[in-house]
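S.K.: dropping the sequence and predicted coords here.
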Amino acid sequence: MRLLVVADSAHTWPEDPDGRYDLAPLVDRHRPDALLSLGDYSTAHAEVMVRSGAPVRLGVYGNHCTQDYMPGHGIVDLIADRRLPARHTTLTLAGHRPLTVLAVQGCVRYKPDRHDVLFTQREYAAAIDPLPAAELVITHCPPAGINDDQDAAHEGIAALRRWVDRHQPRWLLHGHTYDKPPSSRHGITDVIYVHGHAVVDLHGSSA
């Protein structure tokens, strides 16, 4: 399964001759099965995702996503409720076996703003701790101690770290933080960090 993953910034996105962001060249070149957004985008970015020509578009909201822009642009919201920190679901794409997914949105609350997608560690724990195992984690914010940072705005999710250590997913995709290695390992889990865009192949996910 090949994913064109975008997160947090458009600084690596191609531009058309008029200087407008254009993801279509990446879709044409890499032929992904889906375009996956890890969040922190806006309606304007969603319109670029729509024009990309990707056969499927899906994602989670980041903490700075102040609008519910995904459903109105034909992007599947993997959680479908801004009040819910996480959801266990299944990703089914043509030509590939279904993958069980833990989808996590927003980041750890570091300010009182009610428009951003923010949750306390306790709220993340209540949502994530009971969830069963999954093969793939799709999250805006990383787990605590895995590619997170010391400042409050980029603190990792403690419950997600417990869940990862308990269930050992095969892959974990995240954005949110800065200047992390594009790929690393935590136990048996392939950790993939994206800032801008990346083409990610999930080997072993074919039918």
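M.R.: Now that the structure is in, tell me what you want to look at.

S.K.: rest of the way, CA atoms for contacts and neighbours
M.R.: Fine.

S.K.: okay, which residue is most central for this structure?
M.R.: Closest to where the C-alpha atoms of the chain average out (C-alpha atoms, centre = their mean) is residue 38, at 2.8 Å.

S.K.: show me the contacts for it.
M.R.: Neighbour list for residue 38: 5-8, 59-62, 138-140, 174-175 [criterion: C-alpha atoms under 8 Å, 6 or more residues apart in numbering].

S.K.: residue 60 too?
M.R.: 37-39, 77-79, 103-105, 138-140.

S.K.: now, which of the contacts of residue 38 sits nearest residue 112?
M.R.: Residue 112 lies nearest to residue 62 out of these, by C-alpha to C-alpha, at 16.0 Å.

S.K.: I'd guessed that closest one sits against residue 39; true?
M.R.: Yes - the criterion here is C-alpha atoms under 8 Å, and residue 62 meets it with residue 39 at 4.0 Å.

S.K.: give me the common contacts of the two.
M.R.: Both residue 62 and residue 39 are contacted by 8, 140, under the criterion C-alpha under 8 Å, 6+ apart.

S.K.: then this one, side by side with the first:
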Amino acid sequence: MKILCVSDQIDPLVYTNTIRQRFADVDLVLSAGDLPMDYLDFIVSSLNKPLLFVFGNHHLEDYSYYQEGQTSYTGIEDDHAPKGSGAIHIHGKAKREEGLIIAGLGGSMRYNRAENQFTDFQMKMEIIKLIPALVFNRIFRGRYLDILLTHASPQGIHDKEDKCHRGFKSFLWFMRKFKPRYLIHGHIHLYDLSEVRTTKYHDTLVINAYSHYLIDTGEKHE
């Protein structure tokens, strides 16, 4: 199956009236944050495919609204977000979509006390809230999850020296413990095509989704 990942920049290759032709074979869309909801709505309505997203540290006009949503004791949320045209907010949730188990952790490292910023300890607490859902998946589906969708990167992987763009050490622990196939993040802008975009960490391929990135899992869509 093919997954279109987007983050941080409105990409003219996506935001175009030829989007249906260019991405006709995409099965799922994942947004790693810092994109306006109108852009996500455009993608959903154009491709008519599921879109799961987390918020970054910008474009937070609808952040408080989505934070009011509730999840079950397993953390599994099957309902579409009530706002927009069908994008699904998955921060702190584990969602099964198109045969994949996807969990979300939005936000960035805390740098000025604004919304959706966390210390590394606070992010680890967000991870702990996910554990019941992950264990449920391991017992009943044979694996914890397939994809962790984040805004920030893991510490030491694609991140920067400044506090705002520093990655979370807790994501490294998450990958070692729960072994997602992919960790897809945004937040780190790419200005040079030669910059590193994918990095393998233990069993996980870490991908910077800046602008847009296509993943072909090599598996047949069910």
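M.R.: Received, thanks. Bear in mind the structure is a predicted one, so any value in this text is a computation, not a measurement.

S.K.: give me the TM-score for this pair.
M.R.: Superposed pair, TM-score by TM-score structural alignment, normalised by the length of the first structure: 0.79. Supporting alignment: 187 aligned residues with a C-alpha RMSD of 2.3 Å.

S.K.: from the chain's centre, how far out does the helix of greatest length in the second structure sit?
M.R.: For the second structure, the longest helix by residue count, based on DSSP state H, is helix 120-141. How far helix 120-141 of the second structure lies from its chain's middle: 15 Å, per C-alpha atoms, centre = their mean, to the nearest Å.

S.K.: show the subsequent helix or strand relative to that helix.
M.R.: Where DSSP states H and E defines the elements, the next helix or strand beyond helix 120-141 of the second structure is strand 147-150.

S.K.: average gap between that following strand and the first structure?
M.R.: Comparison of strand 147-150 of the second structure with the first structure after fitting gives an average deviation of 1.0 Å (mean C-alpha distance after the TM-score superposition for the first structure).

S.K.: name the helices or strands packed onto whichever helix or strand comes after that strand?
M.R.: Sequence order places helix 169-178 as the next helix or strand after strand 147-150 of the second structure, per DSSP H and E. The helices and strands touching helix 169-178 of the second structure, judged by 3 or more C-alpha pairs under 8 Å, 6 or more residues apart in numbering; DSSP states H and E, are helix 120-141.

S.K.: any idea of the angle the helix it packs on forms with helix 169-178?
M.R.: Here the directions of helix 120-141 of the second structure and helix 169-178 differ by 20 degrees (axes from the mean of the first three to the mean of the last three C-alpha atoms, to 10 degrees).

S.K.: quick check, nearest of the contacts of residue 38 of the first structure to residue 186 of the first structure?
M.R.: For the contacts of residue 38 of the first structure, the closest approach to residue 186 of the first structure (C-alpha to C-alpha) belongs to residue 174, at 13.4 Å.

S.K.: need the contact list for the closest one.
M.R.: 7, 38, 138-142, 191-194.

S.K.: going through these, which ones are buried?
M.R.: Burial by neighbour count, judged by 16 or more other C-alpha atoms under 10 Å, picks out 7, 38, 138-142, 191-194 from these.

S.K.: got JSON lines for those residues, with distance to residue 127 of the first structure too?
M.R.: Listed next are those as JSON lines, based on distance: C-alpha to C-alpha, whole Å:
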{"residue": "7", "distance to residue 127 of the first structure": "23"}
{"residue": "38", "distance to residue 127 of the first structure": "19"}
{"residue": "138", "distance to residue 127 of the first structure": "15"}
{"residue": "139", "distance to residue 127 of the first structure": "14"}
{"residue": "140", "distance to residue 127 of the first structure": "15"}
{"residue": "141", "distance to residue 127 of the first structure": "15"}
{"residue": "142", "distance to residue 127 of the first structure": "16"}
{"residue": "191", "distance to residue 127 of the first structure": "22"}
{"residue": "192", "distance to residue 127 of the first structure": "23"}
{"residue": "193", "distance to residue 127 of the first structure": "23"}
{"residue": "194", "distance to residue 127 of the first structure": "24"}
